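Novice: Here you go, sequence then predicted model.
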Amino acid sequence: MEQALIARRGILALPIALAVTSPALAASTRTARDLLRAFLDTLSAHDLKAFRALYVDDGYVQHQTLVMNTPSATSGPDAAVAYFRRRIEAFPDLKVTSDVSVVDGDMISANLIWSGTHAGEYLGVPATGRHVTFNSTDIMKVRDGLFSEHWGAADLYGLVNQLKA
């Protein structure tokens, strides 16, 4: 009974495994769960071109104020790509996984686990060479197999404490 309820609600009870070599699905046939997997795969592979293709071209709304965003002409999904580009530059071996996620219709909620070695300046902290792990909690809305909105919170306090330890 409990497993049937979990399956019906779309709750992922096991960690998401990366499948970088699997072919990407066309946006029109991609489910919200497929989109989350593609998010994890493309970021872990540092494939920002494929990562950008996961977002709607127009109307993307970022509800979270990103710490590293600076005023510029870049907005929407291109701002998200620029944000993650800076994270990958600071942590060149960055991997992202999820230990739990919930998909309900066009909404995804996930706890993301980020890990990597601090090899470049990040959040004002010069490279330390330390390996860190931190998490973020993210809610994403899907439209036509692509991300259209995002809300989230990352444990940047915990990350900075690891970098300065």
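Specialist: Nice, I can see it.
Novice: okay, CA-based contacts and neighbour counts for the rest of this
Specialist: Noted.
Novice: What residues of the helix ranked longest in the chain count as buried?
Specialist: In the chain, with assignment by DSSP state H, the single longest helix is helix 76-90. Applying a neighbour-count criterion of 16 or more other Cα atoms under 10 Å, one finds 76-77, 79-90 buried in helix 76-90.
Novice: got it, and stretch 91-102?
Specialist: Under 16+ other Cα under 10 Å, the buried positions of stretch 91-102 are 91-98, 100-102.
Novice: Show me what the longest strand seen in the chain is packed against.
Specialist: When the chain is parsed with DSSP state E, its longest strand is strand 131-143. Where contact means 3 or more Cα pairs under 8 Å, 6 or more residues apart in numbering; DSSP states H and E, strand 131-143 is packed against strand 107-117, strand 146-154, helix 156-164.
Novice: here's the one I want to compare it with:
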Amino acid sequence: MDLQLEKNKEIVRRFNKEVIEEGNVEVFEELMDEHFINHSAPQGADNRKQGMINTFNGVLRPAMPDIQVTILQQIAEGDLVTTRKNISGTHTGNFMGIAPSHRRISIDVIDIVRLKNGKYAEHWGINNLSVVLAHLKNDQ
């Protein structure tokens, strides 16, 4: 077992728990490299640190205050950590223009994070958010 790979996976688990789930901005700042870039940010959106925290604390958390992150699988190689996870919560707030449905939302995500000196340096990700939003719109 490679200790550095395990440390890298723990950093990503901590980010998911303390930043995404708990909204801890102090931990976010601690874990983010100053030159971070999010390769998966929508075209025209902020692909730096501020854009990333805005996604969590400005979009997801207001829509689902009881947000939970469940890590299903992690693979680490070199300075990369791939995480398959689920982000879920109760849709009690406005979610990207969609009024609260009070239903449980479940978003499947696969993230790849490149770490540099124990911090998030780069991010790539795919998710089924567009499918989730389409279902919510159809149910209105």
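Specialist: Received it, and whenever you're ready, just let me know what you need. Only a predicted model underlies this, so the values are computations on that prediction, with no experimental measurement involved.
Novice: Out of the buried residues of helix 76-90 of structure 1, the closest to Tyr122 of structure 1 would be?
Specialist: Of all these, Tyr122 of structure 1 sits closest to Ala90, with 5.8 Å by Cα to Cα.
Novice: quick one: the closest one and Tyr122 touch, right?
Specialist: Yes - judged on Cα atoms under 8 Å, Ala90 of structure 1 makes contact with Tyr122 at a distance of 5.8 Å.
Novice: picking that back up, how close does the longest strand of structure 1 sit to structure 2?
Specialist: Once fitted to structure 2, strand 131-143 of structure 1 is off its aligned match by 0.8 Å on average (mean Cα distance after the TM-score superposition for structure 1).
Novice: so where is that strand in structure 2?
Specialist: Alignment of strand 131-143 of structure 1 against structure 2: residues 104-116, by TM-score structural alignment.
Novice: which of the residues in that stretch are buried?
Specialist: 105-116.
Novice: ok, now stretch 21-32 of structure 2?
Specialist: In stretch 21-32 of structure 2, counting by 16+ other Cα under 10 Å, buried: 21-23, 28-29, 31-32.
Novice: Make CSV from the residues you listed and add distance to Ala41 of structure 2 and secondary structure to it.
Specialist: Below are these laid out as CSV (distance: Cα to Cα, whole Å; DSSP: H, G, I helix; E, B strand; the rest coil):
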residue, distance to Ala41 of structure 2, secondary structure
Glu21, 20, helix
Glu22, 22, coil
Gly23, 19, coil
Phe28, 17, helix
Glu29, 19, helix
Leu31, 19, helix
Met32, 16, strand
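Novice: If anything else comes up later, I'll come back, but that's it for now.
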